[in-house]
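*Asks:* my questions are about this predicted structure, shown below with the sequence.
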Amino acid sequence: MKARDGLVELLDPVVQGMGYELVGVEFDGHQRTLRVYIDRLEGITLDDCSAVSYQLSGVLDVEDPIPGRYQLEVSSPGMDRPLFTRAHFERFAGEVVRLQLNRPLEGRRRFKARLQGVEGDEILLQDEDKLIRIPYESIEKARLVPAFDH
């Protein structure tokens, strides 16, 4: 989480300065890929991704926050939008989400349920007739489930 926070701090001003929202950043250490998700109300085009990629490449080359070689990918969040912040969980309350935790909770690491919102440091999920409270810091990955997929 900490490394990702540093990347967000580095890249967010550049992305915002170009008129986009930085949705989030993921680094896949196995594939050596840095994924940067951008968005705006009008949607994202391939040209938008190319322009942001060009600007971010310059910043990343100068600041060199990731040792070694890696691939930079800039894209829209898509229909299975990743959720990175508490604000994202608040914004998409009522939607179905898929979560993966960094440690088991009630014997499970994966959940697919309706997001109820945020309460303090917990994300609230409604799984059929059961309310599940998940500590925010235990979430490894979270994505919206497209409407046609639930």
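*Replies:* Right, received. Where do you want to start?

*Asks:* could you use CA atoms for every contact and neighbour count after this?
*Replies:* Noted.

*Asks:* can you give me the helices in this protein?
*Replies:* Remark: helices assigned in the chain by DSSP state H are 2-17, 46-63, 86-91.

*Asks:* what would those helices look like in CSV with mean neighbour count and distance to Y37?
*Replies:* Converted to CSV, the helices of the chain look like this (neighbours: other Cα atoms under 10 Å; distance: least, Cα to Cα, whole Å):
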stretch, mean neighbour count, distance to Y37
helix 2-17, 15, 10
helix 46-63, 14, 9
helix 86-91, 16, 13
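
*Asks:* the structure to be compared is supplied as follows:
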Amino acid sequence: MALHDLVAQTVAGLGYDLVELERSAGGTLRVTIDFPWNSAEEEKFVNVEDCERVTRQLQYTLEVEAVDYKRLEVSSPGIDRPLRGDKDFERFAGEVVDIVLKAPMGAAAAGQVAANRRKFRGTLEKAEGAGWQVTWSDEPEPLPGQKPSKKKKEAPVLQVLGFTLDELKEARLAPIVDFKGRKRPGVQEQGK
């Protein structure tokens, strides 16, 4: 059995999803786990006890299967979680993501975007028809503590890039740190 399949099967047997498996040249095996997503349930987050539980089971399984490794690291996906398939894209629709295309947009890219650009940060949305899109504005964010201008401002120009999963080299949640807690789209803040 292939290493990826062995680890995925073990992790799934414990009630988790395998997000990423990396094997370094130094013999370190890095396993990233998350809870399976169900839109009807409240989102759960991986904690230290979950990682410890998976580590113990994987150590046993890898020993039985005689897999050669020097060190095993099991962790949660973190704030810059990689997005792999349609399921991940559906789960994180409405979130800010960083995407990298396999090839530059080319001369067909109309508008204000450079034709050789491959990296984008924007809000992930389901595109009409098939595929996905990111929407962003190149207008700078106001600095923390900066008072908003009283002058009437024009609405920011939004740009949209449509793509399919085949065109992506990499996609991750944007590592945005908000010490008041990450806000989900459509959720009202308490006390306001």
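*Replies:* Great, that's in hand. What you see is a predicted model; the values in this text were computed from it and never measured.

*Asks:* one step back: distance to H30 of structure 1 added to the helices of structure 1, as a markdown table?
*Replies:* Putting the helices of structure 1 into a markdown table (distance: least, Cα to Cα, whole Å) gives the following:
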| stretch | distance to H30 of structure 1 |
| --- | --- |
| helix 2-17 | 16 |
| helix 46-63 | 19 |
| helix 86-91 | 26 |
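
*Asks:* for G117 of structure 1, which of those is the nearest?
*Replies:* Proximity to G117 of structure 1 (Cα to Cα) singles out helix 86-91 among these, at 5.2 Å.

*Asks:* where's that closest one relative to the chain centroid, distance-wise?
*Replies:* 11 Å (Cα atoms, centre = their mean, to the nearest Å).

*Asks:* what is that helix packed up against?
*Replies:* On a contact count with 3 or more Cα pairs under 8 Å, 6 or more residues apart in numbering; DSSP states H and E, helix 86-91 of structure 1 meets strand 108-119.

*Asks:* buried residues in the strand it packs on, which are they?
*Replies:* R110, F111, K112, A113, R114, L115, Q116, G117, V118 (16 or more other Cα atoms under 10 Å).

*Asks:* kindly report the same for stretch 14-33 of structure 2.
*Replies:* Y16, D17, L18, V19, E20, L29, R30, V31, T32, I33.

*Asks:* and the two most separated of those residues?
*Replies:* Y16 and L29 (17.5 Å).

*Asks:* one step back: in strands, which of the buried residues of stretch 14-33 of structure 2 appear?
*Replies:* D17, L18, V19, E20, L29, R30, V31, T32, I33 (DSSP state E).
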